[in-house]
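# next come a sequence and a model predicted from it.
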Amino acid sequence: MELFNNNHLIHKLAFSCEMRPMIGSENEKVIGPGKAFEIEAAVADVCLVSSVARNHSIERPVVRIVVDEWSRMIVGLEVR
């Protein structure tokens, strides 16, 4: 039998860090549009095939998106 169990304390600390409300916004740090951007890249869930041989798959494309932090508008898009 344990006299002191750390699991309750660890759970309480994790809850206070992970489940707390987020106060504020990243937009408060940005002065205006065009000052800061976010870049995200992901492998698309499609498979490209050759136009010559349809049964030969080439690869899955990578999609990159650039978003303006202040306006949250997409300012760039690349599929490679």
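Nice, I can see it.
# from here on, contacts and neighbour counts on C-alpha atoms
Fine.
# tell me the helix or strand right after the helix or strand where residue 39 lies.
Residue 39 belongs to strand 37-43 when assigned by DSSP states H and E. Moving toward the C-terminus from strand 37-43, the next helix or strand (DSSP H and E) is strand 48-49.
# want to compare, so here's the second one:
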Amino acid sequence: HRTTMNDMGIMSMNHMEKVVLKNDTFVVMEPGDIHIMLMGLNQKLEPGFEIPLTLEFENAPKRQIRVPVYPATTKFGDVR
């Protein structure tokens, strides 16, 4: 998803089918911008847990990562 704000100051989240990565570039995913939204979860996410995710690429092998769960009140700069 990507969070955007319209001219009237209304925020919305828009589904993104894919994120384009060009050679030697990176994308930072964070609240309020591009982010991964986990939907249809079977259990509650608790701070301290790690979630396994599989990232799929068009021209590269899949990559498995583990993403830590932080409290909802955590500011992005606090976890770098």
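Nice, thanks for sending it over. Everything numeric in this text was worked out from a predicted model, so none of it was measured.
# once they're superposed, tell me the TM-score.
The pair, once superposed, lands on a TM-score of 0.27 when counted by TM-score structural alignment, normalised by the length of structure 1; 33 aligned residues with a C-alpha RMSD of 3.6 Å.
# about what we covered before: name the residues of the strand holding residue 39 of structure 1 that are buried.
residue 37 (16 or more other C-alpha atoms under 10 Å).
# which helices and strands does it pack with?
strand 62-68 (3 or more C-alpha pairs under 8 Å, 6 or more residues apart in numbering; DSSP states H and E).
# now do the strand it packs on against strand 37-43, angle only.
Angle of strand 62-68 of structure 1 versus strand 37-43, following axes from the mean of the first three to the mean of the last three C-alpha atoms, to 10 degrees, is 160 degrees.
# so which elements touch strand 62-68 of structure 1?
Partner elements for strand 62-68 of structure 1 (3+ C-alpha pairs under 8 Å, 6+ apart): strand 37-43, strand 74-79.
# and the closest residue in space to residue 65 of structure 2 that isn't next to it in sequence, how many neighbours?
Once flanking residues are discounted, residue 65 of structure 2 sits nearest to residue 53: 5.4 Å by C-alpha to C-alpha, 6 or more residues apart in numbering. Residue 53 of structure 2 has 12 neighbours, counted by other C-alpha atoms under 10 Å.
# all good on my end, thank you.
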